[in-house]
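Chemist: Got a predicted structure here, sequence first:
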Amino acid sequence: MDCIFCKIINGEIPSEKVYEDDKVFAFMDINPLNDGHVLIIPKSHAGTIHEIGEDDFLAVMSATHKLAAAVRKALNPDGINLLQLNGKAANQVVPHLHVHIVPRWSGDGLTVSQWEIVAGNMEKVKNVAEQIKNSLK
C-alpha cells in the first residue's frame, strides 16, 4: 500500500511518535499549524470515517481524548481545535483517517473558515433530520 501514514506506522518513514498502543499511533505533524500539533491515526488502514470499524474509531477517539489532555498539560494553550476531515470536499489531504489536535493561543493568527450563520429553514431542518434518523434503522 502506498499510504504515507501506513509507512509511518511501519517505520518506513521517520516520525516523532508521542503515543502508541495496539490500535492507534500518534505523532507530531511535520507541518504544524502551531507548536504541539499532533496527528492520531488508526493502525489499520481506513481512508475515512466511513471505512473504519467502530472499535478502531473508538480507540482513535480515546487516544485523542488522552492526548488532548497531555497537550493541554504540557503546553497550556488557550484552546484546542480537534479536526477530522473526510473526503476531498472536506479538504482531506492524506487518505488515511486521522484526527488533528491543534493547540491554540489567543492572537496566534490561525483562522478557521468563517461559515456564515444563517437561520435555517425549520421545515427543511426537520426533513433532513428525518432522513438521518431513518438511515439509522
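Modeler: Sure thing, it's come through.

Chemist: Could you use CA atoms for every contact and neighbour count after this?
Modeler: Noted.

Chemist: Residue 79 versus the residue nearest the centre of the chain, what's the distance?
Modeler: Nearest residue to the geometric centre of the chain (Cα atoms, centre = their mean): residue 99, 1.7 Å. Applying Cα to Cα, to the nearest Å, the value for residue 99 to residue 79 is 16 Å.

Chemist: Now do the buried residues in stretch 62-82.
Modeler: Of the residues in stretch 62-82, 63, 64, 67, 68, 71, 72, 77, 80 count as buried by neighbour count, 16 or more other Cα atoms under 10 Å.

Chemist: Repeat that for stretch 93-106.
Modeler: Those would be 94, 95, 96, 97, 98, 99, 100, 101, 102, 103, 104, for stretch 93-106 by 16+ other Cα under 10 Å.

Chemist: In this structure, which helix is the longest?
Modeler: helix 54-75 (DSSP state H).

Chemist: who touches it?
Modeler: 23, 24, 36, 40, 41, 42, 44, 49, 80, 99, 101, 103 (Cα atoms under 8 Å, 6 or more residues apart in numbering).

Chemist: Got another one to weigh against that:
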Amino acid sequence: MACIFCEILSGKRNGHIIYEDEKHIAILDKYPIDIGHSLVIPKEHHERITDMDSDSVGDMFSLVPKIANAVISVTGADAFSLGQNNGRAAKQIIPHVHVHIIPRYNHKGTIWTKRAISDDAELSELAKKIKDII
C-alpha cells in the first residue's frame, strides 16, 4: 500500500500545505478533530518516531510552536493539543511519522474521536490563511 503522505510529498495526491521547508511539510488534516487540525510531517519516510534519529525528531518538534501559533491565530482557538501515535495499536492510521496539532475551543469541550470531512474549498482557504502568517 502506498503512503498517503509520500504521495502528497511527490505531488501524486493533493494536500493543503500550510508550511514547507527542505525537511518537513505541515498540512491541514483531511479528517480534522476540529477546525485547524494540522499535521507536521518529515519528508523522509519513517513509520515510527523510534525509527528516526534524535536530531530529526528534535527538528520536527521544533516546528510545532511556529505552526501552532499560526493555527491558533487564524482559528481563534483557546488552546491546542498535540498527538503523536506510533503503530496500529496506538491508532496510527498512516504509517508515516507525523505530529497532530489540534486546536481546542472552550465552548466546544475536548473531543478526541469526533471527526468531520472538510471540503477542499474550506481547507484551501484555511491553508492559505495559515501559510500566509508562517
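Modeler: Received, thanks. This one's a predicted model, so the numbers in the text were calculated from it and none came from an experiment.

Chemist: picking up where we left off before, what's the first helix or strand after the longest helix of structure 1?
Modeler: strand 79-83 (DSSP states H and E).

Chemist: mean shift between that following strand and structure 2?
Modeler: Its aligned residues in structure 2 lie a mean 0.6 Å from strand 79-83 of structure 1 after superposition (mean Cα distance after the TM-score superposition for structure 1).

Chemist: Going by contacts, tell me the helices and strands next to that strand.
Modeler: strand 99-104 (3 or more Cα pairs under 8 Å, 6 or more residues apart in numbering; DSSP states H and E).

Chemist: one step back: the longest helix of structure 1 against structure 2, how far on average?
Modeler: Mean deviation for helix 54-75 of structure 1: 1.4 Å (mean Cα distance after the TM-score superposition for structure 1).

Chemist: Show me how far that helix is from its chain's centre.
Modeler: Centre-to-centre, helix 54-75 of structure 1 and its host chain are 10 Å apart (Cα atoms, centre = their mean, to the nearest Å).

Chemist: Can you check what angle separates that helix from strand 79-83?
Modeler: With axes from the mean of the first three to the mean of the last three Cα atoms, to 10 degrees applied, the angle from helix 54-75 of structure 1 to strand 79-83 works out at 160 degrees.

Chemist: Helix 54-75 of structure 1 maps to which residues in structure 2?
Modeler: Mapped onto structure 2 using TM-score structural alignment, helix 54-75 of structure 1 covers residues 54-75.

Chemist: residue farthest from the centroid of structure 2?
Modeler: Farthest-from-centroid check, structure 2 (Cα atoms, centre = their mean): residue 107, 22.8 Å.

Chemist: any idea how far residue 23 of structure 1 is from the corresponding residue of structure 1 for that one?
Modeler: In structure 1, the residue matched to residue 107 of structure 2 (TM-score structural alignment) is residue 107. Applying Cα to Cα, the value for residue 107 of structure 1 to residue 23 of structure 1 is 36 Å.

Chemist: how about the helices in structure 1?
Modeler: Assigned by DSSP H, structure 1 shows helices spanning 4-9, 54-75, 122-135.

Chemist: Hmm, the residue nearest to the centre of structure 1 is touching residue 41, no?
Modeler: Yes. Counting by Cα atoms under 8 Å, residue 99 of structure 1 does reach residue 41; the two are 6.7 Å apart.

Chemist: which one's the longest helix in structure 2?
Modeler: Per DSSP H, structure 2 has its longest helix at helix 120-133.

Chemist: That helix packs against which elements?
Modeler: Under the contact definition 3+ Cα pairs under 8 Å, 6+ apart, helix 120-133 of structure 2 sits against strand 17-20, strand 24-28, helix 64-75.

Chemist: residues contacting residue 126 of structure 1?
Modeler: By Cα under 8 Å, 6+ apart, residue 126 of structure 1 has no neighbours at all.

Chemist: give me that answer again for 10 Å
Modeler: Contacts for residue 126 of structure 1 were tallied using Cα atoms under 10 Å, 6 or more residues apart in numbering; they are residue 132.
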